[in-house]
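Colleague: Predicted model and sequence follow; I will ask about them next.
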Amino acid sequence: MSVKDDFPPLGTRRFGAVNWLGMWTLYVKEVRRFVKVITQTVAAPVITTLLFLAVFALALGKLRPDVQGVPFTEFIAPGLIMMAILQNAFANTSSSILISKVQGNIVDILMPPLSPGELNVGIAMAGVTRGILVGVVTAIGMMVFVDLAPVHIWAVIFYAVGASLMLSLLGMLGGIWSEKFDHLQAVTNFIITPLAFLSGTFYSVKQLPPETLPFVTSNPFFYLIDGFRYGMTGHADGDIQTGVIVTIVLNVVLWIISDYVLRRGYRIKA
C-alpha cells in the first residue's frame, strides 16, 4: 500500500457524508454547558413562570369568567409554558454563540471537522433540548395548581418542538449578529418579549377589536401559543392547519438562513 493510500487528499473528510460523532459531541457540549448552571438556566425560568401563574390566578382567577368554556387559569397555563419554552430556547443558542465570540473561543467550534450544517444541527438541537426541558418542568410544577391534561398529544409535541427549534434558530442568528451583550439584550427586549406577550398568552385574541386581528395573526408566536393551547385544552382562537403550515415554513426558512450565515462565516470568522 502506498503512502497516498494511507493519507486521503487534502480537504477530504474522513467521516463520510456526516460527521455523526462530531455533531453528537457538539450537541453534548452545548447541553452540558447549560446543565452546569441548571439553577440559572432551568430552575429560575420555571420559578418565574410559576410566579406569573400565581399572580394572575390570585389577582384575576376568581374575577375572570371562563374563556369559551375553559377556566381562566387553565387557559393561561399553556401560554405561560410556551412563553418559557420560547425564551429559553432563544437564550440558549444566542448566549452560547455570543459568549464564545466575546471570550474568543468561537474557534473551538470552527476548527473541528464539522460542516456548517453539522454546526447548525448540534447547536440548534441543544437549544431545543433546553426549551423542551424547561417546558416539561414548568408543566409538572403547574400540575400542582392547575388541572393540565393534554387533549391533543400530537399538537403538544409538534408545537413544543417546532417552537423550540424556531427560537433556537433565531437565537443563533441573534448571537451571530450581536457583537456585545447590549445588542442581544435589545433583540430580547424589543423583539422576542413583545412578540410573546402580544400573542394571546394572557388573553383570547377574540376579545380584541377586529381591526387589530391582522396584526395578531401576522405574529408567528400567536400560532405557536394558540396551537400549544389547543393541544392542552382543545381550545384554539386561530386555524390549527394554518398554524402548522406557518410553523413548518418558518423553521425551514430560518434553517436555510442560519446554514447560509454559518457557511459565509458572517461575524464569526476573522
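Modeller: Now that the structure is in, tell me what you want to look at. Numbers count the residues shown, from 1 in each chain.
Colleague: When you work out contacts or count neighbours from here on, use the C-alpha atoms and nothing else.
Modeller: Noted.
Colleague: Spatially nearest residue to residue 254, not counting backbone neighbours?
Modeller: Among residues not flanking residue 254 along the chain, residue 169 sits closest, at 6.2 Å (C-alpha to C-alpha, 6 or more residues apart in numbering).
Colleague: Tell me which residues touch the one you found, please.
Modeller: By C-alpha atoms under 8 Å, 6 or more residues apart in numbering, the residues touching residue 169 are 90, 93, 124, 251, 254-255, 258.
Colleague: Tell me the first helix or strand C-terminal of the helix or strand it falls within.
Modeller: Assigned by DSSP states H and E, residue 169 falls within helix 153-177. Once the chain leaves helix 153-177, the next helix or strand it forms, by DSSP H and E, is helix 181-187.
Colleague: which strands and helices sit next to that next one?
Modeller: Secondary-structure packing of helix 181-187 (3 or more C-alpha pairs under 8 Å, 6 or more residues apart in numbering; DSSP states H and E): helix 153-177.
Colleague: Got another one to weigh against that:
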Amino acid sequence: MTQASGQDRPSPQMTMGTRRFGRVNWLGLATLAEREVRRFLAVWTQTLLAPLVTAGLFLLIFSIAIGPRRGDVMGVSFTTFIAPGILMMTVIQNAFANASSSIVISKVQGNIVDTLMPPLSGGELVLGYLAGGTGRGLLVAFAIGFGLLVFLGIGVQHPLWALAFVFLGAAFMSGVGIIAGIYANKFDQMAAITNFIVTPLAFLSGTFYSVDALPPVLNTITHFNPIFYLIDGARYGVIGVSDSSPMLGLAVGVGSTLAVCLVAWRMLATGYRLKA
C-alpha cells in the first residue's frame, strides 16, 4: 500500500470539526454568535419592542410628573436631559439580560454541555455571548434613538461618541451578564443579582439627575461606578452635555469592559460552576 504524500493529507487547521484558519475557531465562534442573535430575534416583541415601550413610558411619566416643575438641567429641558440616560439604562439592562439569561437557562435545562463540548476556547465563548448581548443592546439603542428623534426632536450631537459609549455599555454589561449567568445556578439567584445589583446601579448613575446635585459623599461614590461614565458619555454623545470628561468616560468604559471580559474568560476557561 502506497503511503499518502504530505500534500494529500488534510491540514489539521483546515479539517471540519477542529479549529480552523489558525488559532481561532471562526466557524464555531460565528455559529455561537448567530445562535445568540437568533435567540433574541425569535422573541423580538419581548426583547426589542418591550424595552422601547418601557423607555417611552419612563419618559412620559417623568415628563408629566416632574418636567414642568423641574426646569432646565445643565442648560437643556428636563425631558431632553433624561432621554439619553433612559436610552443607556435600557441598553445596559437588555445587554445584561441577554447574556445572563442564555447561560442560566442552559444550566437549568442541562444543555450547557452543548456549548462547552465544541472546540471553543474561553475567549471564543466570551466573544460569542458578547455578540448576542451587544447586538441586542445596539438594536434597542437605535430603536429608542429613532423614537427620540421622531417624537421629541432630539437628534444626536456627536454620533461617534454616542455610538462608542452605547457599544461599550452593551459590551460591558454583556460581560457582567456572562459572569452573573455563570455564578447563578437558579432563576431566583439571577433575579436577586438583577434586582439588588444591576437595577440600583443603573438607576443611581445619573440617569434621571445631574450628579452635581448630589451631596459630596454620594457624588464621590458615584464617580467610582463605571455605569455612571457610560450613561454620562452617552448623554454627551446625544445632547452634548455631561458631568465628566468624555475622554475619561471612554477610558473607564474600555478598562471596565476589558476587566469583566477577562474575568468571564477565566471562568469559562476553567469551567467555574459549569462543569460537574
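Modeller: Perfect, thanks for sending it. What you see is a predicted model, and the numbers here were worked out from it, not measured in a lab.
Colleague: that older thread, now do the same for the residue nearest to residue 254 of the first structure: its match in the second structure.
Modeller: The alignment partner of residue 169 of the first structure in the second structure, by TM-score structural alignment, is residue 175.
Colleague: One more: residue 154 of the first structure?
Modeller: Counting by TM-score structural alignment, residue 154 of the first structure corresponds to residue 160 in the second structure.
Colleague: Hmm, that match is touching residue 237, no?
Modeller: Yes - counting by C-alpha atoms under 8 Å, residue 160 of the second structure touches residue 237, with 7.4 Å between them.
Colleague: okay, the two: which has more neighbours?
Modeller: With neighbours defined as other C-alpha atoms under 10 Å, residue 160 of the second structure and residue 237 compare such that residue 237 has more, 25 against 12.
Colleague: which stretch of helix or strand covers that one?
Modeller: In the assignment (DSSP H and E), residue 237 of the second structure maps to helix 226-239.
Colleague: quick check: angle from that helix to helix 159-183?
Modeller: 150 degrees (axes from the mean of the first three to the mean of the last three C-alpha atoms, to 10 degrees).
Colleague: ok, back up a step: what's the spacing between the match of residue 154 of the first structure and residue 42 of the second structure?
Modeller: Residue 160 of the second structure sits at a distance of 30 Å from residue 42 of the second structure (criterion: C-alpha to C-alpha, to the nearest Å).
Colleague: show me the residues around the most centrally placed residue in the second structure that make contact.
Modeller: For the second structure, the residue nearest the mean C-alpha position is residue 170 (2.4 Å; C-alpha atoms, centre = their mean). Residue 170 of the second structure is in contact with 91-92, 95-96, 133-134, 137-138, counting by C-alpha under 8 Å, 6+ apart.
Colleague: rerun that using 6 Å as the cut-off
Modeller: Contacts for residue 170 of the second structure (C-alpha atoms under 6 Å, 6 or more residues apart in numbering) come out as 92, 95, 134, 137.
Colleague: Check residue 31 of the first structure too.
Modeller: Residue 31 of the first structure neighbours (C-alpha under 6 Å, 6+ apart): residue 126.
Colleague: Alignment lookup: it to the second structure.
Modeller: Under the alignment (TM-score structural alignment), residue 31 of the first structure maps onto residue 37 of the second structure.
Colleague: From the chain's centroid, how far away is the helix or strand hosting its match?
Modeller: Using DSSP H and E, residue 37 of the second structure maps to helix 26-41. In terms of C-alpha atoms, centre = their mean, to the nearest Å, the gap separating the centre of helix 26-41 of the second structure from the centre of its chain is 16 Å.
Colleague: Over to stretch 267-276 of the second structure?
Modeller: Centre to centre, stretch against its chain (C-alpha atoms, centre = their mean), the figure for stretch 267-276 of the second structure is 22 Å.
Colleague: Check stretch 11-26 of the second structure too.
Modeller: Using C-alpha atoms, centre = their mean, the offset of stretch 11-26 of the second structure from its chain centre is 29 Å.
Colleague: First-to-last residue distance for it?
Modeller: Stretch 11-26 of the second structure end-to-end distance (C-alpha to C-alpha) = 16 Å.
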